[in-house]
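In: What shape does this take:
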Amino acid sequence: MVEKFALEEFLDSARVHDGVFALRPDYRALLVAVDGLEPGPGDDASEALLQQAEAIARQALRERPVDQLPHIAAWREAYRAFGAKPQRTRNSVEALTRRVEGGLPRVNRITDLYNAVSVMHQLPVGGEDLSRYCGAPQLIRATGEESFDTTADGVTVTEHPDVGEVVWCDDTGVTCRRWNWRQARRTQLSEETTSALFIMDALDPLTDDQLCAAAEDLTSHLRRLGPDVHTAQRLLQNHPETKSGD
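Out: Model (predicted):
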């Protein structure tokens, strides 16, 4: 088990590089590190949460198209700013919201939980196996030389991000391309995951209060996934940051 101080030490080394803030000064990343999780298949609680998220999203989509939902529209603008085409590579919350009509994916109770929180609060949330990290998470503008392990036609391949692309990475390579578009295989959650890192991405018009509310919602649901669950979190932004844990 990872001790609470170790979670905090891991988060202390996380960074958002200046080039990203230059692109979007309003960007904030709320990182939530968790240990003591007991993985397993979806259960009644995760199913109820997914159904609640689907109902909330369906109501929002009655009022306007998905690409005009305020936070999704902001992310589409951010993608264009570094050269990505949002109609081809959709931010994670847009991709999930577009699946609501046919039903959100059911994967496992950890993944289902954070996907539901993402859709309910309308912000991108990534979940990764913390034990598979090599060094701390860094959000950078890519040089194009970084490695990204993924699959193509069922075969494992190594790709490289575009020059200037916004990517999350650690000391080994890219962990998520195009800010919050596609995660690497190396750090993806598995049926054996007991410690995880969740990255919650925010742009205006999402407020700090709304971001913190989403994080509290996420951690409250994570705490039910084992008697020894403990968390730490860190807010990365352009001005003084906040740290907390339990």
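In: For the rest of this, base every contact and every neighbour count on C-alpha atoms.
Out: Will do.
In: Distance of the residue nearest the centre of the chain relative to Gly154?
Out: Closest residue to the average C-alpha location of the chain: Gly126 at 1.9 Å, with CA atoms, centre = their mean. From Gly126 across to Gly154, the span is 22 Å (CA to CA, to the nearest Å).
In: show me where the chain has helices.
Out: Along the chain, counting by DSSP state H, helices occupy 4-12, 18-23, 44-63, 70-81, 92-97, 109-121, 208-222.
In: would you list the ones you listed in CSV and tack on distance to Gln233 and mean neighbour count?
Out: Converted to CSV, the helices of the chain look like this (distance: least, CA to CA, whole Å; neighbours: other CA atoms under 10 Å):
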stretch, distance to Gln233, mean neighbour count
helix 4-12, 7, 17
helix 18-23, 20, 15
helix 44-63, 22, 16
helix 70-81, 22, 19
helix 92-97, 21, 22
helix 109-121, 15, 23
helix 208-222, 9, 17
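In: Sequence B follows; please return its structure for comparison with A:
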Amino acid sequence: MLDFPVIDKEIAGIAPDFRAISILVDANGAKKGMIDPHILQRACDYVSSGGPEWGDAHLASWGEAYSRFGAKPNRTPSSAQALKKRVEKDGRLPSINPLVDLYNAVSLRFAVPVGGENFDAYVGKPRLSIADGTEAFDTVMNGEAIVENPAKGEVIWRDDIGVTCRRWNWRQGTRTRLETVRGRMWFILESLATMPEEALEEAGDMLVSGLRELAPGCDVYRQKIVVG
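Out: Below is the predicted model:
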């Protein structure tokens, strides 16, 4: 059994219906594989054709959750909403690498925020908590590495030394960014009640299947997370 991530009790006051799937992948010793090179474009096409029937309601629920902790979802949308907007504008997303393409495809197909992290860069356990405003967030601005602080009261993912993702799932930090299939990788699929529970499980299945194709022989540990 995994004993992470940690969800602070204050999160229940913002999203009492929050639930997620946590997936830890150990690719040490795994072979090098590949996935369908068209997986991302097919997900984009699915969004362009309308996406899941509950998708808009689920993304709207994330906007409401953002508003409860003071974020402005139209300016800083959830990661899933941001991906959808890009597809609606351009009809596609540029390929980054097979790993990122995989979890972006899952996010688009299921209208669900999906985060991918380099777990070997973590210090302590991932924690979903409320910022006090002093935490360090490593990011890049105008091509330069900088350190920001979240707003007080902002929902953040963090570890023992700083923020790993701001505004719940809006922007990842650079310190734990996942760029290649190697070592230990951690993924989190985050949902609210407007996403059917079986759809969340299907999203997790799609991600795990793709990860096993990318890293044959990897070890996968999956855990269901609920708030409270």
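In: The residue nearest to the centre of the first structure contacts Ile199, doesn't it?
Out: Yes: between Gly126 of the first structure and Ile199 there is a contact at 5.0 Å, judged by CA atoms under 8 Å.
In: contacting residues for Phe119 of the second structure?
Out: Thr176, Arg184, Met185, Trp186 (CA atoms under 8 Å, 6 or more residues apart in numbering).
In: The first structure: which residue goes with that one?
Out: In the first structure, Phe119 of the second structure lines up with Leu130, judged by TM-score structural alignment.
In: Find the residue closest to its match in space, skipping its chain neighbours.
Out: Ala196 (4.5 Å; CA to CA, 6 or more residues apart in numbering).
In: Equivalent analysis for Glu88 of the second structure, please.
Out: Closest residue in space to Glu88 of the second structure, ignoring its immediate chain neighbours: Ser48 at 6.6 Å, by CA to CA, 6+ apart.
In: from memory that neighbour sits against Lys89, does it?
Out: No: Ser48 of the second structure sits out of contact with Lys89 when judged by CA under 8 Å, with a separation of 9.8 Å.
In: burial measure for Val125 of the first structure, as a count.
Out: For Val125 of the first structure, the neighbour count with other CA atoms under 10 Å is 27.
In: Who are the contact partners of it?
Out: Ser92, Val93, Tyr114, Asn115, Val117, Ser118, Asn180, Phe198, Ile199, Met200, Asp201.
In: surely the last one meets Val32?
Out: In other words, Asp201 of the first structure. No: with contact defined as CA under 8 Å, Asp201 of the first structure does not reach Val32; the gap is 11.4 Å.
In: Show me what the residue nearest to Glu88 of the second structure lines up with in the first structure.
Out: Checking TM-score structural alignment: Ser48 of the second structure goes with Arg58.
In: Tell me if I'm right that that match and Arg98 touch.
Out: No: assessed by CA under 8 Å, Arg58 of the first structure is found out of contact with Arg98, at 9.9 Å.
In: List the contacts of stretch 71-81 of the first structure.
Out: Contacts of stretch 71-81 of the first structure (CA under 8 Å, 6+ apart): 23-24, 66-67, 85-86, 90-91, 93-94, 122-123, 178, 203-206.
In: Repeat that for stretch 165-182 of the first structure.
Out: Stretch 165-182 of the first structure is contacted from outside by 20, 79, 82-84, 89-92, 124-126, 133-142, 146-149, 161, 183-184, 186-187, using CA under 8 Å, 6+ apart.
In: 6 Å instead, please
Out: By CA atoms under 6 Å, 6 or more residues apart in numbering, the residues outside stretch 165-182 of the first structure that reach it are 82, 91-92, 134-142, 146-148, 183-184.
In: From Val6 of the second structure, how far out is the closest residue to Ile7 of the second structure other than its chain neighbours?
Out: In space, and not counting its chain neighbours, Ile7 of the second structure is closest to Leu128: 4.9 Å by CA to CA, 6+ apart. Relative to Val6 of the second structure, Leu128 of the second structure is positioned 6 Å away (CA to CA).
In: Comparing those two, which shows the higher neighbour count?
Out: Using other CA under 10 Å as the criterion, Leu128 of the second structure and Val6 rank with Leu128 on top: 22 against 16.
In: corresponding residue for that one in the first structure?
Out: Match for Leu128 of the second structure (TM-score structural alignment): Leu139.
In: Let me know whether Gln233 of the first structure touches Val32 as I believe.
Out: Yes: contact criterion CA atoms under 6 Å: Gln233 of the first structure and Val32 qualify, at 4.3 Å.
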